[in-house]
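Novice: Sequence isn't available, so here's the structure alone:
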């Protein structure tokens, strides 16, 4: 390794070039975020389905046949989920809309007085319709600006709907091509890696793929099971919106602690509004308590484990940061990027602990040989004795 100042400058410039390339790539993703979403979704689906395609290939089927079988299976599962979930969610949303007056009356007549009594804040003033109309009249200019913005958004919503429909049509088409040519994409990406770093890059890519693939498959299964458990449990204790709350809580399980927390809050409010007794509140707490025990001691260890290797705080930060920087696309890319970054950080940590920067420049300390005497006292060894013993052994 070149330790001269010129070598240091060369290494710094090389690292600066890679940093600029990374910044340019991030800026490009930020610019193209709205049109990259279907490609990212299709790439994730193709990546998740590629192991099954490879397994069918090893069983003797051609690549095209294996891709058609896997793609058909994925389409059937999606259609089955839509046939089950869409009517259920539609009925639950209708029930929610019909129940909104009851929730409003409970909030104004029960929740607000309870909060006012304990916080000594006049919250009911802000909820008075006449007061709200007066505030709207006073701030009419600001409200007019908001209305103008809203109308402008609605005028552009036709393009948004068209873009959404285009994305829905594109995703299955792109998924099929990603499934068919996934190995080709991997080989082309590998061909761009410098030959000196190919072994390390392949190993890191394999670790990232195995870690993230196992995590996503396991986590998706946990979400489905918990959503069904929560929904059926809340419906069984008599909540009209139990299925909707359970499904939402199951989907939010992807973000640690957010799913059960939101489910408990919504479930308790629904129990108080619909029944108004603590028996149903206790039922809600029991449903989520049992669900958390099953998730913690069986579902997560069995299906997910610690495959991604990230702390829950890091997962939450990654999802929120991705959404803040790149919107919905960033939320999709948050966990894959975090998993790859975790693998790279572990590799960097291993390199750092074996580097001169970590070990330092001081000479190694040699600990003299120590021997235990017959009385159990540790005695310093004699190098001469050791050399004589070695000479006798060689003789």
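Specialist: Received, thanks. Keep in mind that this is a model prediction, so the values were computed, not measured. Numbering: from 1, shown residues only.
Novice: Going by C-alpha atoms from here, please, whenever you check contacts or count neighbours.
Specialist: Fine.
Novice: Break down the stretch 201-350 of the chain into its helices, ranges please.
Specialist: Along the stretch 201-350 of the chain, counting by DSSP state H, counting those that start in this stretch, helices occupy 242-251, 258-274, 278-294, 312-353.
Novice: okay, now the one to match up with it:
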């Protein structure tokens, strides 16, 4: 066993740069796991600045001065944040409250419908099965109500922290955009002067993750906006809430669209019943999903290396279990980063082409 471990260490850790990179990865992972909640505003600001930097670069390429580009992009971000907090968020919260008020009526209509099933299909469904199902639904609804109440009471002390985050976030985003070169230069001075492997990984991860994160942000806006306009024109209730769910569902490939179809279908069914209106809603929803998967995704992610669907699902489950919603959103970029690390990792006996620092 000792000989095997010694051979693996010689094969994969004989390069000093590989050892340093391994230590940085371990320390970074431990830092996020143990201090991620404390540093949440900083991490979120870095991610947002990373997304906005692409727009700043585009404006610079058009001949606009860098400081003017930064101020313009920052003002757009600030306006979007204010619009979300004071426009979209109250609308969604109001629809959530309205849906909660409609829940007893939905349960009653569901009960009336299910009670007819034993009469229509006596060989498939019995009254005992229906009663057992409703006992379970009532129990789960009671637990859900208790959770909502306890969550609301527990979240009261966090309101002040949320307000502080809302103030800190724009400030940090501005300074990350403005002093990007200074901050990156300070970090690079802490690394070895000769670092071809790190440069190779950095260039690949920067290109892949930047394209993915920015493309995914644009996809959420387009899919969510198209869904809201379509549902509003069709008269679907809770259009803002459903469009938010549909927009966020694109974060989880293959799974998100299937999961969010359930609330869309249920709310449409209870609103319009079985009929042509319900069919039109589901057809329009299916068209949006088809255009997203077959048109929008290839355009936005043409430069992103495709991962195998099994790898994507495993990454979503693993990183989502560790970091929750943030882990789900960044599961694919993290998987891409790991792929870049494994591809560029120096192995004894294999030569690696040098990469000049840009």
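Specialist: Cool, got the structure. A quick note: this is a predicted structure, and the numbers were derived from the prediction, not measured.
Novice: if we can go back for a sec, mean neighbour count added to the helices of the stretch 201-350 of structure 1, as TSV?
Specialist: Listed next are the helices of the stretch 201-350 of structure 1 as TSV, based on neighbours: other CA atoms under 10 Å:
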stretch	mean neighbour count
helix 242-251	25
helix 258-274	20
helix 278-294	17
helix 312-353	17
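Novice: Relative to residue 95 of structure 1, which of those is closest?
Specialist: Ranking those by proximity to residue 95 of structure 1 (CA to CA) places helix 242-251 first, at 9.8 Å.
Novice: so how many other residues sit close to the counterpart of residue 111 of structure 2 in structure 1?
Specialist: Mapped onto structure 1 by TM-score structural alignment, residue 111 of structure 2 lines up with residue 108. Neighbourhood size, residue 108 of structure 1 [other CA atoms under 10 Å]: 16.
Novice: and residue 108 of structure 1, what is it in contact with?
Specialist: 124, 127 (CA atoms under 8 Å, 6 or more residues apart in numbering).
Novice: Go ahead and confirm residue 346 of structure 2 touches residue 18.
Specialist: Yes. Under the criterion of CA atoms under 8 Å, residue 346 of structure 2 makes contact with residue 18 at 7.0 Å.
Novice: hey, what's in contact with both of those two?
Specialist: Counting by CA under 8 Å, 6+ apart, the shared contacts of residue 346 of structure 2 and residue 18 are 12, 197.
Novice: how close does stretch 157-168 of structure 1 sit to structure 2?
Specialist: On superposition with structure 2, the mean distance recorded for stretch 157-168 of structure 1 (mean CA distance after the TM-score superposition for structure 1) is 2.7 Å.
Novice: For that stretch, buried residues please.
Specialist: Residues of stretch 157-168 of structure 1 classed as buried: residue 167 (neighbour count, 16 or more other CA atoms under 10 Å).
Novice: circling back to that earlier point, looking at the helices of the stretch 201-350 of structure 1, which is nearest to residue 57 of structure 1?
Specialist: Of all the helices of the stretch 201-350 of structure 1, helix 312-353 sits nearest to residue 57 of structure 1, with 26.3 Å by CA to CA.
Novice: Quick check: next helix or strand after that closest one?
Specialist: Using DSSP states H and E, the helix or strand that follows helix 312-353 of structure 1 towards the C-terminus is helix 356-359.
Novice: Tell me the residues of structure 2 aligned with whichever helix or strand comes after that next one.
Specialist: Reading on from helix 356-359 of structure 1 to the C-terminus, the next helix or strand found by DSSP H and E is strand 370-372. Counting by TM-score structural alignment, strand 370-372 of structure 1 pairs with no residue of structure 2.
Novice: Remind me what strand 370-372 of structure 1 packs against, helices and strands.
Specialist: For strand 370-372 of structure 1, the packing partners by 3 or more CA pairs under 8 Å, 6 or more residues apart in numbering; DSSP states H and E come out as strand 378-380.
Novice: Which strands and helices lie in contact with the strand it packs on?
Specialist: Checking 3+ CA pairs under 8 Å, 6+ apart, strand 378-380 of structure 1 ends up next to strand 370-372.
Novice: and the helices of the stretch 201-350 of structure 1 as a markdown table, adding distance to residue 301 of structure 1?
Specialist: Output for the helices of the stretch 201-350 of structure 1, formatted as a markdown table (distance: least, CA to CA, whole Å):
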| stretch | distance to residue 301 of structure 1 |
| --- | --- |
| helix 242-251 | 17 |
| helix 258-274 | 17 |
| helix 278-294 | 10 |
| helix 312-353 | 15 |
